[in-house]
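# Predicted structure and sequence below. I'll ask about it afterward.
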Amino acid sequence: MSEHTITVAGVAVDTRHWIGGERVASAQTFPDVSPIDGSTIGGISRGTAMEAAAAVAAAKAAFPAWAATSRAERARILHAIADGVEKRIEELAIVETTDNGALLRSHRRGVMPRVAHNFRFFADWLLKLEHEDFETRGHTNHVSWDPAGPSVLITPWNAPLMLATWKVAPALAAGNTVILKPAEWTPLTASLLADIATEAGLPAGVLNVVQGYGSEIGDALTSHPDVRRISFTGSVPTAKRIAESAAANLTPLSLELGGKSPLLVFADADLDLAVDLAVEQYDNAGQVCLAATRFLVEESVAEEFTRRFVEKAGQLTQGDPRGEATDIGPNIHPLQLEKIDGFVQRAVAAGARAVIGGHRKDGQYYAPTLLTAVAQDSEIVQEEVFGPVLTLQTFATEDEAVRLANDTRFGLAATLATGDPERAERVTAQLVAGTVWTNCFFVRDLQAPFGGSRHSGVGREGGTWSFDFYCDLKNTVTSPNGWNNHG
């Protein structure tokens, strides 16, 4: 076993970068720490501008051949990658749980199968991607999707491999080459993905994985003149820096950013369903960008809703995410835990009441929290916490509910519970959000557009929208005249 290989729950993981089909070590490393118990998993190669340049050069060199590869062959390789993921679901699940603290049972049953599905979906979508030709004054218009070039994909720590492959799969399907930069808090499964892709026959340089801190390697990637696409999921401040970095080269961006999504509960809703939806917002210890963290409940049912919510939330089990019965695991990092607690303590000092929770627990665990008596313009209502912290406000009218729901700088998602289909239609038409769920939550289909409004993002991905982003769309107009007569 190499000195650069660590063993995570019996799984060997290479800690070096993957550049141009080879493992590349950096002069320095950074520690990867498990949120489960705070233990150091290992030292990860710490990339710099030098590794960034090497990865972009490898992607640029590999691009012409990969772009010229037939759709059928690209799709075949993506399906082979999916096969490799499915063979290693158990290994990927335990490594990712160790690295980011999310539930092992969720990784086994949902997240890692979804990783494989990401590759299969975009492989299949590629094969049916087309636009019907159309006529203009006797001329034929033909729309095509041309590969754009090397693509930098910067991914978050809350669902590392699933969200990475949500970008990697369509970028590769489109014929682009990729430089994947995983979050420094959760780099391990990206390294395993490089192994799986290579075993599946992906040519050298088509997928590159570089690790490190944003300030040391991320900036060098996003400002590189040979990069033709940048896709980022993360915070608004980081997105602004990336946009500034990309501006000099006019590099197209896709940004999926934060959220402060509402859950609107009307008096005519199935209250048990509404409570189930509300408690679901503690999923992944509240570290979900789409989470409906602001409960907006009609006054006449607010007391009963709160009572039932407190009762159901009290049944959740918080602890080691490797346990089958665990519902809520740890938060990702001491810095994130400090941020979460700071939000809560400032809110309480300003007059908020913690109906449940409101405090840290041992290690990197934060008690599931519900705050009431919060003002609409308060920090806790307006800013993303990204932890198991929810707020509850009441409304008297439908118009007030919509006003409160839309009164933040975000617009990623919204959820509403109502028994009236006409009300649902009226309200959803007025909500500012990229995704709206009615009487459900987190139902996602890859053929649907995904993204946010306002400060929640720029652009949409999913289905054809992903290919629209990762490709240069071309319209070829052909005259019926001028052809040589070849008999």
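Structure's in. What do you need?

# Every contact and neighbour count from this point should use C-alpha atoms.
OK.

# Distance check, the residue sitting nearest the centre point of the chain against Ile217.
The residue lying closest to the centre of the chain (CA atoms, centre = their mean) is Leu163, at 4.3 Å. Taking CA to CA, to the nearest Å as the measure, Leu163 falls 20 Å from Ile217.

# what's in contact with whichever strand or helix holds the residue nearest to the centre of the chain?
Taking DSSP states H and E as the definition, Leu163 sits inside helix 160-173. By CA atoms under 8 Å, 6 or more residues apart in numbering, the list of residues contacting helix 160-173 from outside reads 71, 74-75, 78, 96, 111-112, 114-115, 118-119, 122-123, 126, 151, 153-156, 177-178, 180, 182-183, 186-187, 189-190, 206, 231, 466-467, 470.

# ok, structure two:
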Amino acid sequence: MKHARHFFINGEWVAPSTDTTMDVIDPSTEEVTETIALGAQADTDAAVAAAKAAFPAWAATPLAERVKLMERVREIYIARADEMADAISREMGAPQQLAKVNQVGAGTWHMDGFLEALPEIEFEAPLASSPSERTLLEPIGVCALITPWNWPMNQIVLKAVPALLMGNTAVLKPSEVAPLSGLLFAEFLEEAGVPAGVFNLVNGDGPGVGSQLSCHPDVDMVSFTGSSRAGIAISKAAADTLKRVSLELGGKGANIVFADADANAVIDGVARCFRNTGQSCNAPTRMLVEASRYDEAVAQATKAANETEVGLASDPGRHIGPLVSEAQFNKVQGLIETGINEGARLVAGGAGRPDGMNRGYFARPTVFADVTPDMAIYREEIFGPVLSILPFETEEQAIAIANDTPYGLTNYIQTTDTDKRRRVARAVRSGMVETNGKGFGKGSPFGGYKQSGNGREAGKWGLHEFAEVKAVSGWDD
């Protein structure tokens, strides 16, 4: 990659201030696919200074011009989609079909969602009780965007596009585990003609550049997606300067399957859990099944897991790929072993690689039955292709189990009873509730309750996230 060892600062690709580097490992082969530079304090300071200097002019740029730039970014993104899919596949192991359709597709989906939502935004509105007063929406300032490795373009677009559309300037720190897609995105913005300093990129790790951005006095907002542990650290680092912090964090979603659910509800739930090799914060990793259907559900889930194919990210097909890294592989293997040791009934998969694989961070699609609330696999976000199944007797018990978690990102409900579906959807404590396999629409607010975060992304909600509210009296006097 042309700019792998450079940063994009003030409209130029610049050399880092130090010679610290990091290898990007292809998780399918365990081989180095690229080497990137890691930033130091001087690089962070330069990027923030460029964003701060560019802010007044960009904030004053007419909205129509900001929209035109983003439309041009979208055109370039689509034209270079194959490059992006290849980068994502190499850096984090998404198989080709998933990379092209879902991973890259998430970017255009959210760009369209923001552009379509902009007419709904009232940048200047009268106050109903005082018509001469105006409520204004204004940009926040310099925004630090810290993104994860599991859905790279989904998260970068969800942050960078609304930040810039609303008149903010930005410094992006993509995950050091999967940085290639972020570098490509910076190329797209450069090609589109983004003004110098409006968008900047510095690669680095969380304790380094991530912490430097979080506590930087000239950063006005941090938007972070990642683990709850890291979100807590960022919140603490940002507290000294009282900057705004928006967090999209982990999850431990419950998939409540009632006895009257569709015949394929369990099979679809397994596929949804294993999607992206289970590396999604909104994965339905706890399947709660009404007791009268429990044995059938365990058998269906076992069969579905055993039929789930695992293969190289470079191969075509609908298989799942590897876990992202050795560290993630070891974490997942350790939790599978813990589940066995704590007495959960292993009905599919288990520890180790799939048969015939002796390299790459591949995990076996795994299902545990008879899981209980005291087990680690019930409580911890595993972030791998591991499903836990447990029975429930009543609707009230299902709701209690679903809510028995510090997380609150996404829950799932499967039932043909409309009243019950709506009743349970209101009762579960999560920012999103997917029912009967019906996906969310473009611009739907993405975010969670409790330790799953405190912000909302996508559509008009994501645009508002990057705006300050100003009240001005006597506007028409």
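Noted; the coordinates are in hand. Everything numeric in this text was worked out from a predicted model, so none of it was measured.

# before we move on, back to that, now the helix holding Leu163 of the first structure: which residue numbers in the second structure?
Using TM-score structural alignment, helix 160-173 of the first structure corresponds to residues 152-165 of the second structure.

# Just to check, Asp32 of the first structure is in contact with Gly38?
No: between Asp32 of the first structure and Gly38 there is no contact, the gap being 9.7 Å when judged by CA atoms under 8 Å.

# more crowded one of these two?
Under the criterion of other CA atoms under 10 Å, the comparison of Asp32 of the first structure against Gly38 puts Asp32 first, with 21 against 14.

# Check which element follows the host helix or strand of that one along the chain.
Under the criterion of DSSP H and E, Asp32 of the first structure resides in strand 29-33. Going down the chain from strand 29-33 of the first structure, the next helix or strand is strand 40-45, by DSSP H and E.

# for the strand holding Asp32 of the first structure, packing partners?
Counting contacts by 3 or more CA pairs under 8 Å, 6 or more residues apart in numbering; DSSP states H and E, strand 29-33 of the first structure is packed against strand 40-45.

# What is the corresponding segment of the second structure for the strand it packs on?
Per TM-score structural alignment, the counterpart of strand 40-45 of the first structure in the second structure is residues 32-37.

# In the matching stretch, which residues are buried?
Across stretch 32-37 of the second structure, burial judged by 16 or more other CA atoms under 10 Å covers Thr33, Glu34, Thr35, Ile36, Ala37.

# And for stretch 215-224 of the first structure?
By neighbour count, and taking 16+ other CA under 10 Å as the criterion, the buried residues in stretch 215-224 of the first structure are Glu216, Ile217, Gly218, Asp219, Ala220, Leu221, Thr222, Ser223, His224.

# Which of those residues fall within strands?
Residues of those located in strands (DSSP state E): none.

# Out of those, which is nearest to Asp276 of the first structure?
Asp276 of the first structure has its nearest neighbour among those in Gly218, at 39.5 Å by CA to CA.

# gap between the counterpart of that closest one in the second structure and Gly11 of the second structure?
In the second structure, Gly218 of the first structure lines up with Gly210, judged by TM-score structural alignment. Gly210 of the second structure sits 21 Å away from Gly11 of the second structure, taking CA to CA as the criterion.

# re the thing from before, next up, the contacts around the match of Gly218 of the first structure.
Residues in contact with Gly210 of the second structure (CA under 8 Å, 6+ apart) are Ile146, Lys173, Gly204.

# Neighbour count and distance to Glu342 of the second structure added to the residues you listed, as CSV?
CSV is the format used below for the contacts of Gly210 of the second structure (neighbours: other CA atoms under 10 Å; distance: CA to CA, whole Å):
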residue, neighbour count, distance to Glu342 of the second structure
Ile146, 25, 36
Lys173, 28, 39
Gly204, 26, 38
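
# Serialize those residues to CSV and add fields for secondary structure and distance to Glu248 of the second structure.
CSV is the format used below for the contacts of Gly210 of the second structure (DSSP: H, G, I helix; E, B strand; the rest coil; distance: CA to CA, whole Å):
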residue, secondary structure, distance to Glu248 of the second structure
Ile146, strand, 11
Lys173, strand, 15
Gly204, coil, 20
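
# In CSV: the residues you listed, plus distance to Gly360 of the second structure.
Converted to CSV, those look like this (distance: CA to CA, whole Å):
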residue, distance to Gly360 of the second structure
Ile146, 27
Lys173, 26
Gly204, 24
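
# sorry, back to before: which pair of the buried residues of stretch 32-37 of the second structure spans the longest distance?
By the measure CA to CA, Thr33 and Ala37 form the most distant pair in those, at 13.8 Å.

# For burial, what's the neighbour tally of Leu136 of the second structure?
Here the count is done by other CA under 10 Å, and Leu136 of the second structure has 16 residues near it.

# Do I have it right that it meets Ser473?
No: counting by CA under 8 Å, Leu136 of the second structure stays clear of Ser473, with 11.0 Å between them.

# aligned partner of Asp268 of the second structure in the first structure?
Under TM-score structural alignment, Asp268 of the second structure pairs with Asp276 in the first structure.

# ignore the last one, Val198 of the second structure
Correspondence of Val198 of the second structure to the first structure, assessed by TM-score structural alignment: Val206.
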